[in-house]
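[1] I'll drop the sequence and a predicted model, then ask my questions.
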Amino acid sequence: MFDEKEVISRILRGDFRAFELLVKQYEKLVFYVVNRLVQHLEDKEDICQEVFIKVHQSLYKFKFQSKLSTWIARLAYLTAVDHVKRSKVGYLMDYPENIEDYHFTNHNPEAELLKKDTAAYVNLLIGQMPLLYRTVLTLYHLNEFSCPEIEQITGIPEGTVKSYLFRARKILKEKVEHDLNN
């Protein structure tokens, strides 16, 4: 059982093994958040390391006003968004004015192969979605954060989070149904 308060207390006293426990506990969460926002593998690895450096340097500021996972996910999100903004690739506001008119990339040979593996195919499609939609989907479905927690992580108002979730699920469902029936 991972006891946040005990582990944090040990880390703040300089126990490096306790920090290793924290990293093991949250490395998948950090990777999932970063993975959806950042394109290149080398960048993903660097950003994940940067997140844990920030966690270590800032842990004394954590006041248990949210879950530790929410706080770490927010650091991961903000670090990844900063990287995206600096690299100008897939800029944060990368979403169409009318998501109902959004179209996925066509004629992708990888997509054709993945149609046989529905989960992998859905992941590929999520990766093609506009940044904010794929972020919200990832945090909600893969990391099982609630809408209020996603608001804390991203700064996107809860109502907008719900709207993004609804729209993203709708276009994803329509795309999967269309492709798997053809």
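    Structure's in. What do you need?
[2] For the rest of this, base every contact and every neighbour count on C-alpha atoms.
    OK.
[3] Now do the strands in this protein.
    Secondary structure of the chain (DSSP state E): no strands present.
[4] What distance do you get for the residue nearest to the spatial centre of it to residue 169?
    By CA atoms, centre = their mean, the mean C-alpha position of the chain lies nearest to residue 33, the distance being 2.4 Å. The gap separating residue 33 from residue 169 is 18 Å, by CA to CA, to the nearest Å.
[5] before we move on, what about residue 182?
    In terms of CA to CA, residue 182 sits 20 Å off from residue 169.
[6] Mind checking which of the two has more residues around it?
    Higher neighbour count among residue 182 and residue 169: residue 169, with 16 against 6, using other CA atoms under 10 Å.
[7] which non-adjacent residue is nearest that one?
    Counting by CA to CA, 6 or more residues apart in numbering, residue 169 lies nearest to residue 137, which is 8.0 Å off, once chain neighbours are set aside.
[8] ok, and here's another one to check against it:
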Amino acid sequence: MPERELVALTLQGTLPAFRVIVERTEKLVIHIISGLVPGREDQEDLTQETFLKAFQHLRHFQFDAKLSTWIARIAYNTCVSHLRKKKIPLSYGNEVADMSTPDNGTDPFSQLTEKVVVEILQEAIDRLQPLHKTLITLFHQEALSITEISHITGLPEGTVKSYLYRARRDLRDFLLITYKNREAL
């Protein structure tokens, strides 16, 4: 069902239409929130708050971006407000995102190797500063465009590109240092 139709049905009071919107965007919202806010309980509360705000302000959605981008921006702003209100500095999320690889018929050793690589990469991503972690997640795991990420975060596109470059550089440096040192042991 197209976004415009889901929004129209929701605004007419059809709650199952909003449920579809939530189902389509919840993974993205969870990625953003878990990247910025520590603590599972706060993450769950902020996820609910995000969707409540989206529902309450849906009539203001102008379709100048994708609905998922608009809701992701609400999630991002809700996290930033939460952290400011509680005077909590941006910190690393404690939860590891589900990055399991699909079973593509490869042998078990290859699947295990891929899983180890994914775990190593996720560990490195978790060590990034929260904004860089969020940008990497949105771009590489959620496959959002630079423009969409710019809408979500309110950062200019050039800044998003620059931060993504820095985040990738930091990932590379961490992996090189960490695994070069392990080889020396």
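    Perfect, thanks for sending it. All values derive from a computational prediction rather than experimental measurement.
[9] In this structure the residue nearest to the centre of structure 1 contacts residue 78, no?
    No - Residue 33 of structure 1 is beyond contact range of residue 78, at 9.9 Å (criterion: CA atoms under 8 Å).
[10] can you tell me which residues contact residue 70 of structure 1?
    By CA atoms under 8 Å, 6 or more residues apart in numbering, the residues touching residue 70 of structure 1 are 145, 149, 152, 153.
[11] List the members of the residues you listed that persist in structure 2.
    Of those, the ones still in contact in structure 2 (both residues aligned by TM-score structural alignment, their matches' CA atoms under 8 Å) are 149, 152, 153.
[12] Could you list which of the residues you listed belong to helices?
    Secondary structure from DSSP state H places 149, 152, 153 of these in helices.
[13] check contacts around the last one.
    Right, residue 153 of structure 1. Applying CA under 8 Å, 6+ apart to residue 153 of structure 1 gives the contacts 70, 71, 73, 74, 75, 77.
[14] What distance do you get for the residue lying closest to residue 149 of structure 1 once chain neighbours are set aside to residue 127 of structure 1?
    Nearest residue to residue 149 of structure 1 in three dimensions, chain neighbours excluded: residue 70, at 6.5 Å (CA to CA, 6+ apart). Residue 70 of structure 1 is 22 Å from residue 127 of structure 1, where distance means CA to CA.
[15] count of neighbours near the closest residue to residue 120 of structure 1 other than its chain neighbours?
    The spatial neighbour of residue 120 of structure 1 that comes closest, neighbours along the chain excluded (CA to CA, 6+ apart), is residue 114 at 6.1 Å. As a burial measure, residue 114 of structure 1 scores 15 neighbours (other CA under 10 Å).
[16] Over to the one 10 residues further on?
    Counted with other CA under 10 Å, the neighbours of residue 124 of structure 1 add up to 15.
[17] can you map out the helices along structure 2?
    Under DSSP H, structure 2 gives helices at 3-11, 15-36, 40-56, 67-85, 108-126, 130-136, 146-153, 157-184.
[18] These into CSV, with extra columns for distance to residue 91 of structure 2?
    Listed next are the helices of structure 2 as CSV, based on distance: least, CA to CA, whole Å:
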stretch, distance to residue 91 of structure 2
helix 3-11, 34
helix 15-36, 6
helix 40-56, 13
helix 67-85, 9
helix 108-126, 10
helix 130-136, 6
helix 146-153, 17
helix 157-184, 15
